[in-house]
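J.: A predicted structure for the sequence below; I have some questions about it.
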Amino acid sequence: MGRETQTEGKPSASFDTVAASAMMKELQAAYCSGTTRSYGWRISQLKCLLRLTEDHGEDIAQALRSDLSKPELESYVYEISMLKNSINLALKELKKWMLPEKAKTSLTTFPSSAEIVSEPLGVVLVISAWNYPFLLSLDPVIGAIAAGNAVVLKPSEIAPASSALLAKLMGEYMDGSAIRVVEGAVAETTALLEQKWDKICYTGNCRVGRIVMAAAAKHLTPVLLELGGKCPVVVDSNINLKVSCRRIIMGKWGCNNGQACISPDYIVTTKEYAPKLIDALKKELERFFGRDALESPDLSRIVNTNHFSRLTKLLDEDKVSVKVIYGGERDQSKLKIAPTILLDVPRDSLIMNEEIFGPLLPILTVDKLEDSFDIINSGMKPLAAYLFTSDNKFRERFVRNVSAGGLVVNDTAIHLAVPSLPFGGVGDSGMGAYHGKFSFDTFSHKKAVMYRGFIGDADIRYPPYTKTKVRLLQALVSGSFLAIIRALFGRS
């Protein structure tokens, strides 16, 4: 049963298409009133969101612990602190972001001036994911509010404690006339997708992404899709091995135990270097999580039994299970799977053809590192790709030849924390981007505006059309002074 949380925090009994339609009318009325467009409203709502995160850090960490057994450090660093940074940046820069951008004009429209005005899209929908339920819910909402939109947030039902807390706190802190939270599962999401939105932001998997995009297409609604994919790590031999392994481990198992869209999905290295890399990974994993990783309080659990079964299926495939060289332990009662390394799994196995989204890490070996390009580019374009090398020429080739939503050299996942970089996918890993000003831009329409006075009204644009007018207009459109002179003097 879904529920819609308003300012008073009083949920309705159910949420279906009728309720969704009624809610849309209320939000459209709020948006059309002009309230959300004002700088004052945007700032006030961003401050409310900041106060929400500051007042309820412990509650948020507890909800994350309940849903994912997420370690407290991960909760504060990767969710709460990143949200605060995102809000503070918007508060600091919003006035500048809202200013019109000057645009150049041409001889064809002389005399004139032009600018690009950022205007809100209207009423937008944010459908978030369960793995980072606060960050992935509220970071897009920050952009939607900063851009002046009314917004509906649909948290993931797979993280029920986080969803309930989001609904409660948003209802208490935010302006319920323009900002709503709708809880629920497939039925509630379906009811939401039947409405005509001005933009939909969805974070999740490709299968649901296609459903969202198909629903949006019926209303010609633009979409921002963050879909993940198989994120590769290419490891050269000329590196600081210990530092590289620590960074790979933190990007894989230190980020929600592999349940992250930018988590390393597999490693590619040379046959010659693989033994050194594997030994170093084992040593650092034991140092981080102990000899019995299932008992480590610093390792998140698998989110639910369905995902546990999915990962078990990947691991237990006949041609894969024999490739485990480290880890593989699991405890279904606790929904825990230990960090697991596999060596040279078959390319046609399930684990190499699905996004893993868990603590399993295959290592593929090649004769020469350049072969990694073919492996990466033969599959779906990843959301992120990582390279560890000290070879500048190889680094340049990697950047030039690998297509991914984002690239990081000599680390993993940290580009997510840089607001001056767009975060988004390409191809199957998604479309559109956000973070920092990119969030403001993605929820804004860039409106072209041109200004002219009444002087300089030339006869050449009006009938009757003579050969001289045609030549002169062609010259003006080309922007060439020489062509204009020739046209004025009747020369071709």
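T.: Perfect, thanks for sending it. Residues are numbered from 1 along each chain as shown.
J.: Please count neighbours and contacts with C-alpha atoms only from this point.
T.: Will do.
J.: Kindly tell me how buried L407 is, as a neighbour count.
T.: By other Cα atoms under 10 Å, 21 other residues sit near L407.
J.: Can you give me every residue that contacts it?
T.: Contacts of L407 were listed using Cα atoms under 8 Å, 6 or more residues apart in numbering, and they are 384-387, 399.
J.: Am I right that it is in a strand?
T.: Yes: under DSSP: H, G, I helix; E, B strand; the rest coil, L407 sits within a strand.
J.: quick one on the thing from earlier: let's see which of the contacts of L407 end up in helices.
T.: V399 (DSSP state H).
J.: got CSV for the contacts of L407, with distance to T17 too?
T.: Shown next, in CSV, are the contacts of L407 (distance: Cα to Cα, whole Å):
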residue, distance to T17
A384, 37
A385, 40
Y386, 43
L387, 47
V399, 46
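J.: ok, the contacts of L407 vs F289, which is closest?
T.: Y386 (23.3 Å; Cα to Cα).
J.: Who wins on neighbours among the contacts of L407?
T.: Busiest of these [other Cα under 10 Å] is A384, holding 31 neighbours.
J.: Comparison target, given below:
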Amino acid sequence: MVPTLNAIRHSRRHLARWMRPQRRPVAWTFRPARAWIRYQPLGCIGIIAPWNYPLYLALAPLVDALAAGNRALIKPSEYTPRLAELLARVIGRAFAAEEVAVVTGGPDVAAAFASLPFDHLLFTGSTAIGRRVMAAAAANLTPVTLELGGKSPVIVGPDYGVRSAARSIAFGKFFNAGQTCVAPDYVLAPTHMVRPLAVALLREAQRAYPTVADNPDYTAMITERHHARLVAAIEAARAAGAEVLAHEDAGAAGLRKIGPTIVLAPPAGSLLMQEEIFGPVLPILPYDTIEAAIATVNAGDRPLALYCLTHDAALREAVLARTLSGGVTLNGTLLHVTQDGLPFGGVGPSGIGAYHGRAGFERFSHARGIFQPGRFNGLELVRPPYGFVARRIARLLIGR
């Protein structure tokens, strides 16, 4: 709720400035003249929201769409039916149906929704479903913004305190039981720090969540299938020889809950290292040099987020200069997402395009270029029939 309200306040505070026409320079060959950009609404924006943050990820893009002057149609996830119904009622009371509306239903409705000829379509969800959404939108040449996911790494510098690192990583990883698109997916730590960090992470998780099964602050997996997938991944890593540290709690499994789990050096080919985890399971990998850590990140798809924990300016610059991710939080996790002054989006398989604040206003606007020549336009002299004046002007323009 708080990030949504902040997004509204931010847009209301800055919208008048965003809307102003922006002057652009005019080449001397076209002067006297004026050139400027005018931002205009695209029309109707489609928003397909996910289940993990169903309110924020429906309303944050709506704020940007409305700020740009558009209408919008929202499709919440079928996994959050009560929130979807509530959102439909609240939106229905606040807006006319032709301004903003909510469509509810299952996967068939979502597929039909993605096939509508929107002026822009924003989807938040998995990379696999994002490909389908993009294919459906392509039939209408509908431009898309895809907020997907991926394996967001944490690189811990050798200078960074173990307790401080554990506190930041545990906050980002175990919030919502890891069901966050920008949650840390794996950690790269200096070899000598791996075990102390794993122990500190488990201790921090136990402090934040003393119990799992009966703890209302600790989230369950969204479905039985998702729960079973992660349980199988943990057991596969253990069977392959990886060490597993877990905050176990009797009765948690029956409630689709998995306690915070740390896996030390799972095999590179395991599910935990090949797919986005999207749950409270955190692999920790050792590295000997920062070059090796950067190489590990760059060997995978470009992630939605990257986290670098270090006070060493040279190490931090090496990571920022030699990796590419959708966004970055330094010496923390998750927090770049809630900054309305920063664009939020992925790159490559982690997403297409960005929104939030001014970036969202521009994403859902058409930047219309406008040119107005002065009363005298010298280039009009260069017109057929081409004579002496036209030749002299042409030589002047090409520098001969």
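T.: Looks like it arrived, so ask away. Keep in mind that what you see is a predicted model, and the values were worked out from it rather than measured.
J.: ok, the contacts of L407 of the first structure vs T108 of the first structure, which is closest?
T.: V399 (40.2 Å).
J.: Now check that closest one against the second structure: what is it aligned to?
T.: Aligned by TM-score structural alignment, V399 of the first structure pairs with L320 of the second structure.
J.: ok, now which ones touch that match?
T.: Contacts for L320 of the second structure (Cα under 8 Å, 6+ apart) come out as none.
J.: try C308 of the second structure
T.: 154-157, 316, 319, 328-332.
J.: What's the ChimeraX line that selects buried ones from those residues?
T.: Buried subset of the contacts of C308 of the second structure, written as a ChimeraX selection, criterion 16 or more other Cα atoms under 10 Å:
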select :154,155,156,157,316,319,328,329,330,331,332
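J.: I'd like the contacts of C308 of the second structure laid out as a markdown table, including distance to R132 of the second structure.
T.: As requested, these are exported to a markdown table (distance: Cα to Cα, whole Å):
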| residue | distance to R132 of the second structure |
| --- | --- |
| V154 | 29 |
| I155 | 32 |
| V156 | 36 |
| G157 | 39 |
| R316 | 37 |
| V319 | 33 |
| V328 | 27 |
| T329 | 30 |
| L330 | 33 |
| N331 | 36 |
| G332 | 33 |
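J.: For the longest helix anywhere in the second structure, give the aligned segment of the first structure as residue numbers.
T.: Counting by DSSP H, the longest helix found in the second structure is helix 2-19. Aligned by TM-score structural alignment, helix 2-19 of the second structure falls on residues 81-98 of the first structure.
J.: Relative to the whole chain's centre, how far out is the matching stretch?
T.: How far stretch 81-98 of the first structure lies from its chain's middle: 17 Å, per Cα atoms, centre = their mean, to the nearest Å.
J.: Next, the buried residues of it.
T.: For stretch 81-98 of the first structure, by 16+ other Cα under 10 Å, it's 81-84, 86-87, 90-91, 94, 97-98.
J.: wait, what's in contact with the spatially most central residue of the second structure?
T.: Nearest to the geometric centre of the second structure sits G345, at 3.8 Å (Cα atoms, centre = their mean). Taking Cα under 8 Å, 6+ apart, we find G345 of the second structure in contact with 146-147, 304, 326-327, 351-355.
J.: if we can go back for a sec, list the contacts of the match of helix 2-19 of the second structure.
T.: 39, 43, 46-47, 49-50, 53, 117-118, 135, 138-139, 142, 146-147, 417, 419, 435-437, 440.
J.: Hmm, V117 of the first structure is touching M450, no?
T.: No: the criterion here is Cα atoms under 8 Å, and V117 of the first structure misses it with M450 at 10.5 Å.
J.: mind listing what N257 of the first structure touches?
T.: 299-302, 339, 358-359.
J.: Assign E235 of the second structure to helix, strand or coil.
T.: helix.
J.: Trace it over to the first structure, please.
T.: Per TM-score structural alignment, E235 of the second structure is aligned with D316.
J.: Need the nearest residue in space to L224 of the first structure, chain neighbours excluded.
T.: C201 (4.6 Å; Cα to Cα, 6 or more residues apart in numbering).
J.: So what does that neighbour match up with in the second structure?
T.: With TM-score structural alignment as the criterion, C201 of the first structure matches L122.
J.: cool, I116 of the first structure as well?
T.: Per TM-score structural alignment, I116 of the first structure is aligned with I37.
J.: Name the nearest residue to its match, ignoring sequence neighbours.
T.: I37 of the second structure sits nearest to G369 (Cα to Cα, 6+ apart), 4.7 Å away.
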